[in-house]
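Colleague: Everything below, folded, please.
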Amino acid sequence: MDIDIDQSDKPDPEVTSWLEKLGPGLVTGAADDDPSGIATYSQAGAQFGFNMLWIAIITYPLMVAIQVISARLGRVSGHGLATNIRRHYSAWLLYGSVLLLLVANTINIAADLGAMGAALNLVVGGPTHVYTVALGVLSVVLQVFVPYRSYVRVLKWLTLALFAYVATVFVVQIPWQTVVIRTLAPQLSWKRDYLTTIVAVLGTTISPYLFFWQASQEVEEMRGQAGQRALKDAPGQGPASLRRIRMDTWIGMGVSNIVAFFIILTTAATLHAHGVTDIQTSAQAAVALKPIAGRFAFTLFSLGIVGTGLLALPVLAGSAAYAMAGTFKWRNSLALKPRLAKRFYAIIVLSTLIGLAMGFTRIDPVKALYWSAVINGVVSVPIMALIMFMAVNPKVMGNFVIPLRLRVTGWIATIAMATAALAMFWFMGR
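Modeller: Sure, this is the predicted structure:
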């Protein structure tokens, strides 16, 4: 037994391929640019042009900080966020946060599925509702029946869909000198629409489901590797694991923010420049792009919606399932067979099916997205505060409490989201 303990506390073997080190952070960051996010970024570029590019840069370090802290919580404690909240905080905080997370995620699933079906219809024609149902079923089947290690590789490759938005920039005319000037010295406005858009972008970029997903994926990665244990119990594995988390998250959130930057840039250089300033959905952005930027840009933009949706759906449904499982002490892992984690997989299926059903109701998807953003903006604040408190608690983190630089940046991100939430309530009351 002593031999086993010593081996399990050996440092992580250095992975020779940098690509193998990318996982939870890359997938989480890429999933942030879902069809709903694409719609938000498109509206920002269409309405305010290059004067909204700065926000993609400002949100980057804030996003990295809170996601690194979430990942460390999972890897150090060996448990997801919901389990840690249940163990250390009041039940009403846990139940309230998880309930609102479920509502927001289900609405996001509905909006993303609708956008994916509409985008596929734009490219190949045919029945939008059939495409929507087929894509929803495909996502569920992949999550439930494809082995975890294989499915993670699929998600990694799906991140390439995001580069459709980088490629789009190079098929339209971009005034690069103006872009640089407006990014570094934007013409800011204190008008209601401008501030509301900033709130929307913040709420889209820093969302609770991303915290739950990345923490839980770190636990999955730990369980999937022989000899790996929670860092609190095996500190010798800490240095290599924390280096991997940092690199993975910096790259993953970098991909997310670069793509957001390019979506704002593309729509600013095309739609805003031609007077198209009101974009409600990602599919509408693609349609508006076609006569201005050409069919190739339109096709890239549309196919990117489908690809990013397939990447985001498992993150939305999976984070809801991890949160519920951690709350009620259910067995949970995408590596388990469905019969061994029935309730965990049931949440994945139900949240996707409910999202599908919402697409066949009279619920306005634009209003649904608005309320989803409001809920995300509100829910993120207490969850981020709890994450920050847990990250400095030795009972949770052992000797791996977060360093000062992460504490400062994490609290700045939390305060920024609190300000965004207050701004939402202020605008709602006017």
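
Colleague: going forward, measure contacts and count neighbours with C-alpha atoms only.
Modeller: Noted.

Colleague: Residue 401 is in contact with residue 388, isn't it?
Modeller: No - judged on C-alpha atoms under 8 Å, residue 401 makes no contact with residue 388 at a distance of 10.0 Å.

Colleague: Next, count neighbours for residue 276.
Modeller: Residues lying near residue 276 (other C-alpha atoms under 10 Å) number 18.

Colleague: quick one: contacts for it?
Modeller: By C-alpha atoms under 8 Å, 6 or more residues apart in numbering, the contact list for residue 276 reads 46, 47, 288.

Colleague: Kindly recompute the last result at 6 Å.
Modeller: If a contact means C-alpha atoms under 6 Å, 6 or more residues apart in numbering, then residue 276 has no contacts.

Colleague: where does it fall, helix, sheet strand or coil?
Modeller: coil (DSSP: H, G, I helix; E, B strand; the rest coil).

Colleague: could you measure it against residue 119, distance?
Modeller: For residue 276, the distance to residue 119 (C-alpha to C-alpha, to the nearest Å) stands at 19 Å.

Colleague: now swap in residue 288 and tell me
Modeller: As for residue 288, its distance to residue 119 is 13 Å (criterion: C-alpha to C-alpha).

Colleague: So for the two, which residue has more residues nearby?
Modeller: Higher neighbour count among residue 288 and residue 119: residue 119, with 28 against 17, using other C-alpha under 10 Å.

Colleague: What strand or helix carries the more buried one?
Modeller: Secondary structure here is read from DSSP states H and E; on that basis residue 119 sits in helix 91-124.

Colleague: can you list the residues that contact the helix or strand just after that helix?
Modeller: For helix 91-124, the following helix or strand on the C-terminal side (DSSP H and E) is helix 128-145. Helix 128-145 is contacted from outside by 113, 117, 118, 121, using C-alpha under 6 Å, 6+ apart.

Colleague: And this one, please, so the two structures can be compared:
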Amino acid sequence: MSSSTPAGRATIAPPGRGEPEARRSRGLLAIGPAFVAAVAYVDPGNIATNTAAGATYGFLLLWVVVLATLMAGPVQYLSAKLGLVTGKSLPAYVAGRVSRRARIAYWMQAEAVAIATDIAEIIGAALAMHLLFGMPLVPAGLIAGAIGMLLLAARDRLGRRFLESMCLVSLFVIGAGFVVGVLTSPPGLDDLAGGLVPALGGAETVLLAAGIVGATVMPHAVYLHSSLTAERPVDRGHLMQRLRWTRMDVGTAMILAGGINVSMLVLGATALRGVPDDSFGAAAAALTERVGDGAGTAFLVALLVSGVSSTAVGTHAGAAIMAGLLHRQVSPLVRRAVTLVPALVLLASGLEPVTVLVLSQVALALGLPFALIPLLRATCDAKLMGPWRNHRALTAVAVAIVAIVVVIDLVLVGLVVTGRG
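Modeller: Okay, here's the model as predicted:
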């Protein structure tokens, strides 16, 4: 027997079974999508911006990392809720409410965000292979892209639980890589407390702060999360329960990702303080010299796992964006080529990879309003969401998040226009 949500979504009622067993099964269905999105929160772009911020400015921007994580939680929950309640992804929602010309324009900026994301992930993985195994950068980038494709093929063959499990394992491996460094060079409590006091130190710190926000509240993760939850039918009578489990899924994933991001900056502010912020090689060498061989290797392994796992997630997000906005499925090989080629060109150009990574995250910050404003509008729409529309407190939080992102972007654009950025 089936029923419909306020958006007209066809849903599937659960089969007859004991209620405790059915409740556990419905809860388990809600667990996992947030961990896929969370991998995007600890990709090589995060590593570059957070460690660069710590190495150059100490704990000054720690509050930005914490604030960005606190912003990311409600955003990911709203994205998940939109998919659950309506059965549509955020790109599909936008596509249904704008003209064809506006839809194409929106897709172009979303595609640019996906390319910027993949640039960071491929470059990070390639650089890790280069430093760990001595591989040339361009072949290493090709291998990273191929591994991402294999992971998605395995997901198609083995089911979505494979990708979710892979992402969870990746989060723990990445976290372990940074915790090793932090524990061997622990920060002082006074330093941590001081870093939580909001402050900036000039135009360069604004650029890094924008990069941190863009690397954490990532547009493609917002698009993807709504698509992942839309894939999972839920009976209307059990929707409130599924939303509670979804909040747990998002909260747990954000705590884990947020802790890893804090560890990145803390590692930069302690073991990497004063190390040039434009070279992962210099960072790994400094960790080896100051902390020990294990710390340098753990850092590079974390970078490799971060790049490989997040490139699979990024390609998946790009496919969801194209399917929602253009109403067509594109071969994963074609999607991989579209986003891989720019990364390989940059790897071959001789530009400093870490600088490219930081700038790519700034580009993500500029793309955030295009994801957040439609998401806020959709989840506040009573006709679309019915009784599951945002309540006033959640709306106020979401409006504040959008306002912070827009202000950061306006300041960033102002610095670029005046030549100070």
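
Colleague: picking up where we left off before, please tell me which one of the contacts of helix 128-145 of structure 1 counts the most neighbours.
Modeller: Using other C-alpha under 10 Å as the neighbour criterion, residue 113 leads the contacts of helix 128-145 of structure 1 with 32 neighbours.

Colleague: Now do the host helix or strand of residue 346 of structure 1 and helix 128-145, the angle between them.
Modeller: According to DSSP H and E, residue 346 of structure 1 maps onto helix 342-358. Interaxial angle of helix 342-358 of structure 1 relative to helix 128-145 (axes from the mean of the first three to the mean of the last three C-alpha atoms, to 10 degrees): 170 degrees.

Colleague: Who are the packing partners of the next helix or strand along the chain from helix 342-358 of structure 1?
Modeller: Sequence order places helix 365-391 as the next helix or strand after helix 342-358 of structure 1, per DSSP H and E. Other helices and strands packing on helix 365-391 of structure 1, by 3 or more C-alpha pairs under 6 Å, 6 or more residues apart in numbering; DSSP states H and E, are helix 404-428.

Colleague: hmm, who's touching the helix it packs on?
Modeller: Contacts of helix 404-428 of structure 1 (C-alpha under 6 Å, 6+ apart): 62, 65, 66, 199, 377, 378, 381, 384.

Colleague: what do you get if the cut-off is 8 Å, keeping everything else the same?
Modeller: Defining contact as C-alpha under 8 Å, 6+ apart, one finds that helix 404-428 of structure 1 is touched by 61-63, 65-66, 69, 192, 196, 199, 202-203, 374, 377-378, 380-381, 384-385, 388.

Colleague: Likewise for stretch 100-111 of structure 1?
Modeller: Residues from elsewhere that reach stretch 100-111 of structure 1 (C-alpha under 8 Å, 6+ apart): 35-36, 208-209, 313, 316-317, 320, 351-352, 354-359, 365, 368-369, 372-373, 375-376, 379.

Colleague: Can you select the buried ones from the residues you listed in PyMOL?
Modeller: A single PyMOL command selects the buried members of these (16 or more other C-alpha atoms under 10 Å):
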select buried, resi 35+36+208+209+313+316+317+320+351+352+355+356+358+359+365+368+369+372+373+375+376+379
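
Colleague: what's the counterpart of residue 338 of structure 2 in structure 1?
Modeller: Matched by TM-score structural alignment, residue 338 of structure 2 corresponds to residue 351 in structure 1.

Colleague: Now that match. Nearest residue, chain neighbours left out?
Modeller: Nearest non-adjacent residue to residue 351 of structure 1, counting by C-alpha to C-alpha, 6 or more residues apart in numbering: residue 106, 5.6 Å away.

Colleague: counterpart of that neighbour in structure 2?
Modeller: Mapped onto structure 2 by TM-score structural alignment, residue 106 of structure 1 lines up with residue 115.

Colleague: Kindly report the same for residue 208 of structure 1.
Modeller: Using TM-score structural alignment, residue 208 of structure 1 pairs with residue 219 in structure 2.

Colleague: tally of neighbours for the nearest residue to that match once chain neighbours are set aside?
Modeller: Excluding its sequence neighbours, the residue lying closest to residue 219 of structure 2 (C-alpha to C-alpha, 6+ apart) is residue 368, at 5.3 Å. Counted with other C-alpha under 10 Å, residues neighbouring residue 368 of structure 2 total 23.

Colleague: ditto for residue 426 of structure 1
Modeller: Per other C-alpha under 10 Å, the neighbour tally for residue 426 of structure 1 reads 10.

Colleague: any idea how far it is from residue 316 of structure 1?
Modeller: Residue 426 of structure 1 sits 28 Å away from residue 316 of structure 1, going by C-alpha to C-alpha.

Colleague: and the match of residue 106 of structure 1, how far is that from residue 252 of structure 2?
Modeller: Shown here: residue 115 of structure 2 relative to residue 252 of structure 2, a distance of 28 Å by C-alpha to C-alpha.

Colleague: Between these two, which has more neighbouring residues?
Modeller: Counted by other C-alpha under 10 Å, residue 115 of structure 2 and residue 252 do not tie: residue 115 has more neighbours, with 26 against 17.

Colleague: Show me what residue 394 of structure 1 lines up with in structure 2.
Modeller: Using TM-score structural alignment, residue 394 of structure 1 pairs with residue 382 in structure 2.

Colleague: who's in contact with its match?
Modeller: The neighbours of residue 382 of structure 2, taking C-alpha under 8 Å, 6+ apart as the test, are 388, 389.
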